[in-house]
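K.L.:
Here is a sequence with its predicted model. Questions after.
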Amino acid sequence: MRFTTFLSVISAGLGTATAAPRNLRVTGVSVLGSGCPYGSADVTIAEGNTALDIRLSEYVVRTGPNTMASDWRKNCKLTLNLEYDAGFQFSTLNTAMTGFAHIPSGVEGQCQNTFDFTGAPSQAKYGITLDGERDGRFSLSADPDLVTWSPCGGSTAIFNMNTQCWISPTEKQALIAVDRISSKLTIRVALQWRNC
């Protein structure tokens, strides 16, 4: 696992959103799940400092002959420790997922990204559908079903993300996996900030 930190974050958001705090740091990352073995994930704050990019290099969901139930569904849970200037809170604005899929006609694939803050009562969910027939690179975006904000009153947040992808059980060969060009499954998480 590796992570990169950028400073001087500026974000233009919607509604009550405001410019981001001057300082933002990722101080720790932990990873757990069948879709992200140790060393196969990295997190960066994207150019412009308005999004997180999560890249998974060994994420493969597949069905077909000689596969098991554990092959049909994968997940990857990341926990990010973030530090930023006091007086702000943030939420996810939208997500975009890029990867490769081979889904035959009549077969359905799904991916869901779920976000929450440790200690907060609610979570935001983003879902995409990968229906057959599909064969090639995909880049799909989603908006949240619910906006949830990090707690006010501090300068840190523990931000949890869980990515789950699955394919409906079938004897047909189907695949959701890393993009063959970049060798990554990438989730970009746009952030918005506001004053507490």
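P.N.:
Happy to help now that I have it. Numbering: from 1, shown residues only.

K.L.:
C-alpha from now on. contacts and neighbour counts both.
P.N.:
Noted.

K.L.:
how about the helices of the protein, start to end?
P.N.:
69-72 (DSSP state H).

K.L.:
In it, which residue is most central in space?
P.N.:
Ile187 (4.4 Å; C-alpha atoms, centre = their mean).

K.L.:
Confirm for me that that residue is in contact with Ile54.
P.N.:
Yes: in this structure, Ile187 is within contact of Ile54 by C-alpha atoms under 8 Å, at 5.2 Å.

K.L.:
From Ile167, how far out is the closest residue to Leu56 other than its chain neighbours?
P.N.:
The shortest distance from Leu56 to any non-neighbouring residue, by C-alpha to C-alpha, 6 or more residues apart in numbering, is to Ala41 (4.6 Å). Using C-alpha to C-alpha, to the nearest Å, Ala41 is found at 22 Å from Ile167.

K.L.:
Output the contacting helices and strands for the lengthiest strand in the chain.
P.N.:
Counting by DSSP state E, the longest strand found in the chain is strand 88-103. Packing contacts for strand 88-103, counted by 3 or more C-alpha pairs under 8 Å, 6 or more residues apart in numbering; DSSP states H and E, involve strand 123-131, strand 134-142, strand 174-177, strand 185-195.

K.L.:
ok, and here's another one to check against it:
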Amino acid sequence: MKSFIALSLPLLALSAPTSQDNTSAPPAFGINKVISGGSGCPQGSIDINWTNNGILPIYFGNAFTASVGPSVTADQSRKNCQINIDIAYSPGYSYSVYSADYTGWAAIDSGVTGVVAAHYYFSGESTAGSTRLELQGPYNGKYVKSDNVAVSVWSPCGQQSLLNVNVEVALTPLGSYASGQLAVNKETGRFANQLYIRWRQC
């Protein structure tokens, strides 16, 4: 479990998107607990921690790789990762995911389509934000999915609420002679996938 600590780093890294809200982060904040599950990220296979008060990097493991091909079973064509992030922070603040970067690699034949999708919502809230990237084969190499979340999903004021991030990678069609692999990671290392957070006072 990560401790609840005070941070005093810059609001956003230079490479991060520009937030439309200039409210400083609360005096104290931190991650209480991260729970992950799904075919792409069994519990304990990912790592999340603060880079500064505006960026949450996520590191996925090699399990987060979808595959299709003549000898590949259908259940490998889609991998999903559901992440629940319990963030504790000083009273009187709310936060939102306003953008995200996902970096990975793809090796897909002609005729194969890859999709990287992400959904953001808070437990108990009806509003959600969703984004989608589509890759058409032939494609071989690194990709970057940069989200600008169209709907600002804010945590409720006056109470703690889990941030839910649901990410998936999928390939179609199934059962063809064309092959493909699509991942939100890198076999020889780990790409940093980043959530950009902004704060406001209630």
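P.N.:
All right, it came through fine. Nothing here was measured: the structure is a model prediction, and the numbers come from that model.

K.L.:
Deepest-packed of the helices and strands packed on strand 88-103 of structure 1, please.
P.N.:
strand 174-177 (a mean of 26; mean count of other C-alpha atoms under 10 Å).

K.L.:
from the chain's centre, how far out does that strand sit?
P.N.:
For strand 174-177 of structure 1, the distance from its own C-alpha centre to the chain's C-alpha centre is 17 Å (C-alpha atoms, centre = their mean, to the nearest Å).

K.L.:
Equivalent analysis for stretch 100-108 of structure 1, please.
P.N.:
When distances are taken as C-alpha atoms, centre = their mean, stretch 100-108 of structure 1 is centred 21 Å away from the chain's centroid.

K.L.:
re the thing from before, now check structure 2 for the residue matching the residue nearest to the centre of structure 1.
P.N.:
Matched by TM-score structural alignment, Ile187 of structure 1 corresponds to Asn193 in structure 2.

K.L.:
residues contacting that match?
P.N.:
57-59, 100-103 (C-alpha atoms under 8 Å, 6 or more residues apart in numbering).

K.L.:
Please point out which of these structure 1 shares.
P.N.:
Among the contacts of Asn193 of structure 2, the contacts conserved in structure 1 (both residues aligned by TM-score structural alignment, their matches' C-alpha atoms under 8 Å) are 57-59, 100-103.

K.L.:
Out of those residues, flag the one nearest to Ser179 of structure 2.
P.N.:
Thr103 (20.9 Å; C-alpha to C-alpha).

K.L.:
number of nearby residues for that closest one?
P.N.:
For Thr103 of structure 2, the count of nearby residues is 18 (other C-alpha atoms under 10 Å).

K.L.:
residues touching it, list them.
P.N.:
When contacts are counted by C-alpha under 8 Å, 6+ apart, Thr103 of structure 2 touches 142-145, 184-185, 191-193.

K.L.:
cutoff 7 Å now
P.N.:
Thr103 of structure 2 sits next to 143-145, 184-185, 191-193 when contact means C-alpha atoms under 7 Å, 6 or more residues apart in numbering.

K.L.:
For Leu52 of structure 1, grab the count of nearby residues.
P.N.:
18.
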